[in-house]
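Student: sequence plus the predicted model coming up.
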Amino acid sequence: MRKFLNDPRDTVREMLEGLADLSPGLALLAEDGVILRANLPPYPARREVAVISGGGSGHEPAHAGYVGPGLLHAAVAGDVFTSPSVDSVLAAIRAVAGPPGAVLVVKNYTGDRLNFGLAAELARGMGIACEIVVVADDVALRDVVEPGRRRGIAGTVLIHKVAGAAAAAGMPLEAVAAEARLAAAALGSMGVALGACILPAAGRPGFELEPGEMELGLGIHGEPGVHRAPLGSARDVAAILLEMILTELAPDAGSSVALLVNGLGGTPPMELAVMAREALAGLRARGLVVERAWCGTLLSALEMPGCSFSVLRLDAGLLARLDAPATAPAWPGSGRIPEQRHLVVPAGTPALPPLGEADPVLRDTALAVAATLEAAESELTALDAAAGDGDLGISLARGAQAMRALPEGAWVDAPTALTALAGALRRAIGGSSGPFYATALLRAARGIPAQPTASDWAAALAQAVKAISELGGAQPGDRTMLDALHPAAEAMAAELEAGHSGRQALLAAVAAAEAGAAATAAMRPRLGRASYLGDRALGIQDAGAAAVAIWMGALGRSVE
């Protein structure tokens, strides 16, 4: 187990201290695991209804991250995935509740219900009015337990917002609780995981998944779900989650809803945004109006890779509560989204004029190179991942697709073809490869005649190599694509100077490129991301040089 911890027994307290250290608006009870607002009115009689939530730790940024104006007044933290004690909950109630009383928002787990419930009863005995709102939004348990026993999961964050806004509006205790219960009844959530989390005290995952599997309908405590299934695409997974949630909520077409796409701790923002895209599209395809949406890690399960969807049926009152002002360290903002995606279409590159019939040799050779790059995607990805960022395979595959998409007018003659290829690759290939290939092709196109000889092609290759060196500053021996291109250009020129045929010269260039690429495995990198690895890159071919050898090999096989 690798985690940034001191003593696991002290983790929760140290986490709360760190949060208090970072947040001017928060305070920490000296003797209990309670985060509360630092600027509460000093006279309890002037306080609004207090909204308190909490539960086991490990769900950060919940629950302490939602303490602030318009949201929670206090959050109570137990040990990891363990309900806080009755005394801690009671300490929170006494610290923040005035005569208007307190609403306790409780996720529907036995420990939380018991400890918050007993604390509320003790507080009532002290003259503090308390109401409990239970959130049981996990629709995955629909066929397993009755509704009253379902778990509370990520949708709880939206209940914090509704209750906090009602309290901030000066509503009395019963009205705040009623609004929170109304929201909880209109809420449905479901989660999916691609792996388990590791509890600090246990030191091992809570369950194991085989490659290509996903766990559907799990809670937020590292436990297995209700169903294990083959992993599908983001679109497929989103459809499963939405189908379960909407079957439960049964909103009419045209109804307004709010959406929360929540990460479980180990899912990067990139993947959450993809899932949000699919969720929005799925809801709109069903005729629903998504008034507000949030996406991020809002209630996690330690470092679990996975996510959950929460959908809240809205009326005007609930929407007003979601829109009310709120400030807290983890609250993600207004949730306002456009009715549809804004797309800006830039001025395009003018289409190539139909100058004549395509040269079949140019076209077929380029398409053969494209096919070879597509076939080599996984090989180049693996090489680049070993000593770089792993994007070269997919980048060159995109370049290959762009080559295929060029119109017939691109293949009329050599200068036109090289210029068109430069534009296509510049737009399609990200990272450094796109500019390098585009610059090389443009330089080669500048001096080559419409119907080039083998010597003209050799001169164009030499100019391309020079352009890449000038642009990036690399020299042969620096472990870059030049270590394949430079010897290829020299070999082609030498063969032609010796009086050999263009075909022989090309094959010699191919052999030189392959030997140059292989030699990079013994070179210490001096440029690019691989240079950060130093000697750790030794023994691995440079991916850029390997790509040159691959497409040059395709040229050698295609040109008669």
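Tutor: Looks like it arrived, so ask away.

Student: from here on, contacts and neighbour counts on C-alpha atoms
Tutor: Noted.

Student: could you check how far A316 is from L246?
Tutor: According to CA to CA, to the nearest Å, A316 and L246 sit 20 Å apart.

Student: so the two - more neighbours on which side?
Tutor: Using other CA atoms under 10 Å as the criterion, A316 and L246 rank with L246 on top: 19 against 8.

Student: can you confirm the more buried one is in a helix?
Tutor: Yes - assigned with DSSP: H, G, I helix; E, B strand; the rest coil, L246 falls within a helix.

Student: so what's it up against?
Tutor: G188 (CA atoms under 8 Å, 6 or more residues apart in numbering).

Student: quickly note the distance from S300 to G225.
Tutor: In terms of CA to CA, S300 sits 15 Å off from G225.

Student: and these two? Which one has more around it.
Tutor: Just comparing S300 and G225: by other CA under 10 Å the higher neighbour count belongs to S300, 28 against 19.

Student: give me the secondary structure label for the more buried one.
Tutor: coil.

Student: correct me if wrong: it contacts H63.
Tutor: No - contact criterion CA atoms under 8 Å: S300 and H63 do not qualify, at 10.2 Å.

Student: state the number of residues packed around N6.
Tutor: 9.

Student: and for G306?
Tutor: 26.

Student: separation between the residue nearest to it when sequence neighbours are not counted and A62?
Tutor: Distances taken as CA to CA, 6 or more residues apart in numbering put A193 closest to G306, at 3.9 Å, once the chain neighbours are dropped. Here the distance between A193 and A62 works out to 19 Å (CA to CA).

Student: tell me where this structure has strands.
Tutor: With strands called from DSSP state E, the chain shows them at 26-28, 34-37, 50-57, 74-80, 102-107, 130-135, 187-193, 213-216, 227-230, 256-263, 289-296, 306-313.

Student: got TSV for those strands, with distance to G333 too?
Tutor: TSV is the format used below for the strands of the chain (distance: least, CA to CA, whole Å):
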stretch	distance to G333
strand 26-28	18
strand 34-37	19
strand 50-57	19
strand 74-80	19
strand 102-107	21
strand 130-135	22
strand 187-193	20
strand 213-216	29
strand 227-230	34
strand 256-263	12
strand 289-296	8
strand 306-313	17
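
Student: putting a second one here so we can go through both:
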Amino acid sequence: MPSQGKKLINNPDAVVTEFIEGLVETYPGLQYLDGFPEVKVVLRADVSGPTYDKVVIISGGGSGHEPAHAGFVGEGMLTAAISGDVFASPPVDAILAGIRAVTGPMGCLLIVKNYTGDRLNFGLAAEQAKSEGYMVETVIVGDDCALPPPRGIAGRRGLAGTIFVHKVAGAAAAAGLTLSAVAAEAKRASEMVGTMGVALSVCTLPGQVTSDRLGPGKMELGLGIHGEPGAAVADVQPVDTVVSHVLKQILSPETNYVPIIRGDRVVVMINGLGGTPIMELMIACRSAVAKLQLEHGLAVDRVYTGSFMTSLDMAGFSISVMKADQSFLQRLDAATKAPAWPVGADGKHISPKVPIPLPSSCLKESNELPIRPPKLSQHGLVLEAAIEAAANAVINIRDSLNEWDAKAGDGDCGSTMFKGATSILEDLKTHYPLNNAAETVNEIGNSIRRVMGGTSGIIYNILCKAAYARLKARPESAVTAKQWAEALKAAISAVSKYGGAGEGYRTMLDALIPACTVLKERLGAGDDPVTAFVLSSEAALAGAEATKQMQAQAGRASYVSVENLLSVPDPGAMAAASWYRAAALIVKDRLHVP
């Protein structure tokens, strides 16, 4: 039986916060926003948003990739980095806090790796920041060259080549360029770089069991940075053979991932994935430079070797190749104080803690939290029971969700959903205005937003907010079964709009869309509302089970081969079907419907 991975940590849930606290103590030029534990933002100590007269560069994503992203905060590179939990996208509130903390009149550029959760969370934060008067532009980086196109709606993953984009954009901003000019340089850099990785081991998430997916003597080719399976498994080969394969894949004229041809000038990055000795990285570097010059006819102008964007303790490396011109070389050579480029600190130790800036509206709302009514109506009692049953259903299948997710992604779906469910149960005791269905749905979204990272958190928040918008115009007494069905339909439409998925994409929508369809059909046919609810929950379960035979077209599972997914249900769909079914059955029980 696999054993839990060994880690020199305290609490697995506190690793990101404690990492940041150690980082800012080590590098005096950095600070972090101090206030709420879910807001993990590292920023330059010398930048104050209202008075800063240059474009700010912000990036981030899930933790576990250290030194990315916080290690690249410093003059001449990133102005702030937003960290999510391990392998989970940072929440919208954290991204907004970072934007508000450092952005001045010249505006802000968000550099986002191409993952669904990152795109959604940074996108929603960008839109909110724009509504508050900030100038914000976004550049999406997808430099993965491991998988042949097309990749459905997911596209190419963002990998270590993103660090080159950080450096180019940071130097352009430091030179005083406008926001549009900085964004243009960053976008051009993102289009000139390609990356591919190889691994000898699977990474171990803090507090979780080490996967035995990769057997003795095997290596994975074309993996991502979140522990997901690679594009192929092969026998371990000499590094010269591995490097040849990787470079041919990046520079292949058939795929045309990067516009690099014989005679061009390039820069190359050999990036360790966290558990690779410097000796092995340098051997790979030696091989890559020689092959780029002799086999591909390229002039190698700069070489960067080290750990820039890791995957926890994974043994392996990635190679990034970027087409270089004089402009790019000037940006790469420009001075920076970002510690992980690397460069030494200047020794001035400013206090690492600054308060999180909040808009005045948030300060007012903080004293107006909803309160549980002293006496619940019949509707309130039933709603309370349904929420409790749904949350407990998710908690009870946490391990199964993680197991299914490990086949297609990073194995944390159950743990992420568990956080949301326990937060809902806690807030249910005191904060939900249960006699008002619309406001209760809104507060469920707020409970989820505070604790759930990654794609799941933002998707469920969108789900709740869209349902709330449909319900809020009506008092509780006017909410009928048909109006609940309309709210569910509106919520599904919102998730599909912003996430890009639909029925058959192997997502939670494969449970919710059939449920909504059956619910509206049965209500239209005159069925008792509770009976219609129960029948629709059966459709949700059937839809979730049907994902076993689907090819993923969204999220990290879209990078995984069909063979790996066969007979494994989508964990998001199973979670949705489970809480929906539990709610339906408890409503039937409480209303004594036979």
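Tutor: Arrived safely. What you see is a predicted model, and the numbers here were worked out from it, not measured in a lab.

Student: tell me how they score on TM after superposing.
Tutor: Overlay of the two chains. TM-score (TM-score structural alignment, normalised by the length of structure 1): 0.58; 332 aligned residues with a CA RMSD of 1.5 Å.

Student: give the contact list for the residue nearest to G306 of structure 1.
Tutor: By CA under 8 Å, 6+ apart, the contact list for A193 of structure 1 reads M214, E215, L216, L218, M304, P305, G306, C307.

Student: export those residues as TSV, with columns for distance to S469 of structure 1.
Tutor: Shown next, in TSV, are these (distance: CA to CA, whole Å):
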residue	distance to S469 of structure 1
M214	47
E215	50
L216	52
L218	54
M304	45
P305	42
G306	44
C307	45
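
Student: so what's the residue nearest to the spatial centre of structure 2 up against?
Tutor: Note on structure 2: the residue nearest the mean C-alpha position is S89, at 2.8 Å, using CA atoms, centre = their mean. Counting by CA under 8 Å, 6+ apart, S89 of structure 2 touches G61, G62, S83, G117, D118, N121, G453, G454, T455.

Student: what's it aligned with over in structure 1?
Tutor: In structure 1, the residue paired with S89 of structure 2 according to TM-score structural alignment is S83.

Student: cool, and L221 of structure 2?
Tutor: L221 of structure 2 maps onto L216 in structure 1, by TM-score structural alignment.

Student: circling back: ok, the contacts of S89 of structure 2 in structure 1, which still hold?
Tutor: Contacts conserved in structure 1 for those, counting by both residues aligned by TM-score structural alignment, their matches' CA atoms under 8 Å: G61, G62, S83, G117, D118, N121.

Student: what does P44 of structure 1 correspond to in structure 2?
Tutor: Counting by TM-score structural alignment, P44 of structure 1 corresponds to P50 in structure 2.

Student: its match against G107, yeah?
Tutor: No - when contacts are counted by CA under 8 Å, P50 of structure 2 is not listed as touching G107 (10.6 Å).

Student: just the strands in the stretch 301-450 of structure 2 please.
Tutor: 316-323, 353-355 (DSSP state E, counting those that start in this stretch).

Student: tell me which of the ones you listed is the most buried.
Tutor: strand 316-323 (a mean of 27; mean count of other CA atoms under 10 Å).

Student: coming back round to it: quick one: map the residue nearest to G306 of structure 1 onto structure 2.
Tutor: A193 of structure 1 maps onto A199 in structure 2, by TM-score structural alignment.

Student: residue boundaries of the helices in the stretch 101-250 of structure 2?
Tutor: Per DSSP state H, counting those that start in this stretch, the stretch 101-250 of structure 2 carries helices over the ranges 116-131, 162-174, 179-190, 239-251.

Student: which parts of the stretch 451-594 of structure 2 are helices?
Tutor: Using DSSP H, counting those that start in this stretch, helices in the stretch 451-594 of structure 2 cover 454-471, 481-499, 509-524, 529-546, 562-565, 571-590.

Student: chain center to the third one: distance?
Tutor: The offset between the C-alpha centroid of helix 509-524 of structure 2 and the centroid of the whole chain comes to 29 Å, using CA atoms, centre = their mean, to the nearest Å.

Student: for that helix, list every residue counted as buried.
Tutor: Residues 509-516, 518-520, 522-523 are the ones in helix 509-524 of structure 2 that count as buried (16 or more other CA atoms under 10 Å).

Student: repeat for the fifth one
Tutor: Taking 16+ other CA under 10 Å as the basis for neighbour counts, the residues of helix 562-565 of structure 2 that come out buried are L565.

Student: tell me which residue of structure 1 lines up with V321 of structure 2.
Tutor: In structure 1, V321 of structure 2 lines up with V311, judged by TM-score structural alignment.

Student: right, and that match touches N262 too?
Tutor: No - look at V311 of structure 1 against N262 with CA under 8 Å: they stay out of range, at 11.2 Å.

Student: coming back round to it: for the contacts of A193 of structure 1, work out which two are farthest apart.
Tutor: The distance between the two most remote of the contacts of A193 of structure 1 (CA to CA) is 13.1 Å, for L216 and M304.

Student: lovely, talk soon.
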